[in-house]
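Undergrad: the following comprises the amino acid sequence and a computationally predicted model.
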Amino acid sequence: MRTDGPRELPPPLAVHLDDFADHLALENNRSAHTVRAYSTDVRSLLAHLAATNPDARIADLDLATLRSWLAGQVEAGAARTTIARRTSTARAFTAWLVRTGRLDQDPAVRLASARAHRTLPTVLHDEQAIEVMEAAKSGAQELDPSALRDRVILEVLYATGIRVGELCGMDLGDVDSERRVLRVLGKGDKERVVPYGVPAADALDAWLRHGRPHLGRPSSGEALLLGKRGGRIDQRQVRTVVHDAVSAIPGAPDLAPHGLRHSAATHLLEGGADLRVVQEVLGHSSLATTQLYTHVSVARLRAVHEQAHPRA
């Protein structure tokens, strides 16, 4: 996989970047988005190495170079989350260099980690989520194909908490209407089964009966959700649908599709769902990631308490 970008690297360094990108895509099954993000960071690191030594080879990549590269990012005003991500990328890259015999020792072993500040995600209140879904249901009563599809987008994202990429990649065969579950292909090609409720089932049924047949083309294939021209819907279209629907609700925060995922997880936990169950539904590999939503629930409880209690 070529990783052409605005910065030209010396060929002796560029070959390692291209091979690393191939490794991520072909061996680790990373998404195109992830490969781009890793490649951008590694390109920046190698460009820094080349700037400090025009004749540098990959064997010249040492701890001092890694530290000076990250220090430059800090001086340029990069956020702590960005520094943390680039540190992680550097570790993955140097570990791969060692495994493939391109470096004798891993210089990132002694590289300190930058802890990213974890901010609590913005979520809808229960009443706001209901308003969004009811508005979408009302807008679909005339059986307009686009309105029917938009209702499916909102209902399914909120009902299941799946990622926008997972929704866009879904095929007709991934919907089990009898058991009301979806087969979802998540990160790392990991498959999971996610349940959905009656409102989402109604939205899917209306779309499949009255919406998709009008937008479908011979080229549509098995894609579940279609754009106006009959092709598989893309993530940008879904983001527009979510943004427009949520922004129409007075007082609702400005949310992207991931905000509906956050809202779904928070409302599940507030409703008494087990943390492990929510982890499985969301497709998190680590329980620590899911635990963030317990903090969201506590924060919302505190906010309500402060507003309602006379001695808060």
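TA: Alright, I've got the coordinates.
Undergrad: only C-alpha atoms for contact and neighbour calcs from this point on.
TA: Will do.
Undergrad: what segments of the stretch 201-312 of the chain are helices?
TA: 212-215, 235-247, 257-270, 275-282, 287-308 (DSSP state H, counting those that start in this stretch).
Undergrad: list the buried residues of the first one.
TA: Yep, that's helix 212-215 we're talking about. 212, 215 (16 or more other Cα atoms under 10 Å).
Undergrad: how about Asp62, what does it touch?
TA: 107-108 (Cα atoms under 8 Å, 6 or more residues apart in numbering).
Undergrad: again, but for Gly173
TA: Taking Cα under 8 Å, 6+ apart as the test, what Gly173 contacts is Glu222.
Undergrad: so how far is Lys190 from it?
TA: According to Cα to Cα, to the nearest Å, Gly173 stands 17 Å off from Lys190.
Undergrad: put this next to the previous one:
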Amino acid sequence: MLTTYFTRPATRAGYYAGPVGPYLDPFTDWLVKRGYCKDAIRHLLLGAVGFANWMQVAGGDLTSLHEGVWNTFCDHLAKQGRLHGTKGQHSIYWRGAKQFTEFLRAQQGIVATKAALAPPELVAAFEHWMQIHRGVKPSTLITYRQHVMDLLSSLDPQPEQFNATKLHGFILTYAKRNGRAVAQTRVKAARMFLRFLIATERCQPGLDAAIPTIAEWRLASLPRYLPPADVERVLEACNGARPIDIRDKAILLLLARLGLRASDVASLKFDDIDWLHGTFTVIGKSRHEAKLPLPQDVGDAILNYLRQARPSVNDVYVFITAVAPWEPITRNVVKHVATRAIRRAGVEALSFGSHIFRHSAATGLLRQGASLQVIGEVLRHRSIDTTALYAKVDIGLLQQVIRPWPGATSC
């Protein structure tokens, strides 16, 4: 199989005779299936060969990789000036080694570069409990993980030793050094972890009440949104014929027409779409399932992507990365698509990213006469208080919802 990438027989024979030899053909086949082109595969093979040779010299074993080994290899590349390319990107040696370790992990169950990041048994039990009893998404649990591990390392690895004073100080110290948003995330993570400990009888009851609340003044700011004309300018600026343009147009229409979250778009699967009835299912926060209408232009854009631009990979997710390795996109990709589209259209916005389309969809509905209850249902808010933010962009609606000052006449 290497004959496609290396023409010299001596070169191929040397690679096959080395420590990476038994893995070369299946690794090459794995790269082909992931959508890499010929030149990219050749470079990645060189990186894999270099990594395996380094492992042999270092006395390592390809069947027992862990983060410490990976970090040492990166240090080795850095000392040789081969960690990064001329433009600051990771070199072919790094990328080849990275893909090779991913291949080993997929084929042999080897935990390669992130072994040391595996959560402790107690944290893993907490994450399992959150998924079963709270329906929390894995992406949220990953966000919580570091906060929970910090709590255990800062206080005591034995939860039965926790007390209200320690917990209170842990949160306040962090809040003084960090912004409000990230401090609130730590509060949520710590509180949920304590509720898990209490439910499983691992700590004293009532300790979750010791976690202080970070002050937040709801509805204190205006929603940042784009006027309808600017939304259309963004969509019109994404009419290219390249596969990535076709994909991005479908993503942007889902954001603009339906106000979906970035995670909603990234997690859309083929089974979620009911083409016959023109609907699709979204599984949002806390595993809440909702069926939404599929507008004609949105459906047409998705269908065009599936027919003209989607890579031929066997995956249940609708949207796939535009370059190899071909795999489902993440919510960060969706955010990047939205930011890039706004900038390309030359639209001046107070903020960028995918969420501005969600705010834009809501304010557009409001100005078309939709009630806050209807908007809340479209955006799948669990509380009308969340939707009330959009009342601030409509003076007429504000006059209906605010209470008159006692003894004063109405304006």
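TA: Looks like it arrived, so ask away. Everything numeric here is computed off the predicted structure, so don't read it as measured data.
Undergrad: about what we covered before: looking at the helices of the stretch 201-312 of the first structure, which is buried most?
TA: Highest mean neighbour count among the helices of the stretch 201-312 of the first structure (mean count of other Cα atoms under 10 Å): helix 257-270, with a mean of 23.
Undergrad: the helices of the stretch 201-312 of the first structure: which one's closest to Arg86 of the first structure?
TA: helix 287-308 (19.4 Å; Cα to Cα).
Undergrad: centre of the chain versus the closest one, how much separation?
TA: Taking Cα atoms, centre = their mean, to the nearest Å, one finds helix 287-308 of the first structure lying 22 Å from the centre of the chain it belongs to.
Undergrad: equivalent analysis for stretch 165-179 of the second structure, please.
TA: With Cα atoms, centre = their mean, you get 27 Å for stretch 165-179 of the second structure.
Undergrad: can you redo the helices of the stretch 201-312 of the first structure as a markdown table with distance to Asp41 of the first structure?
TA: Shown next, in a markdown table, are these (distance: least, Cα to Cα, whole Å):
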| stretch | distance to Asp41 of the first structure |
| --- | --- |
| helix 212-215 | 40 |
| helix 235-247 | 24 |
| helix 257-270 | 24 |
| helix 275-282 | 28 |
| helix 287-308 | 23 |
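Undergrad: nearest to Arg229 of the first structure, out of those helices?
TA: Nearest to Arg229 of the first structure, of the helices of the stretch 201-312 of the first structure and by Cα to Cα, is helix 212-215 at 6.9 Å.
Undergrad: helix, strand or coil for the closest residue to Glu160 of the second structure other than its chain neighbours?
TA: Distances taken as Cα to Cα, 6 or more residues apart in numbering place Cys203 nearest to Glu160 of the second structure, at 4.6 Å, with adjacent residues excluded. Counting by DSSP: H, G, I helix; E, B strand; the rest coil, the backbone at Cys203 of the second structure sits in coil.
Undergrad: which SSE is the aligned partner of Trp69 of the first structure in the second structure in?
TA: If you follow Trp69 of the first structure across to the second structure using TM-score structural alignment, you land on Phe170. Using DSSP states H and E, Phe170 of the second structure falls within helix 164-177.
Undergrad: just the residues contacting that helix, thanks.
TA: Contacts of helix 164-177 of the second structure (Cα under 8 Å, 6+ apart): 151, 154-155, 183, 186-187, 207, 210-212, 214.
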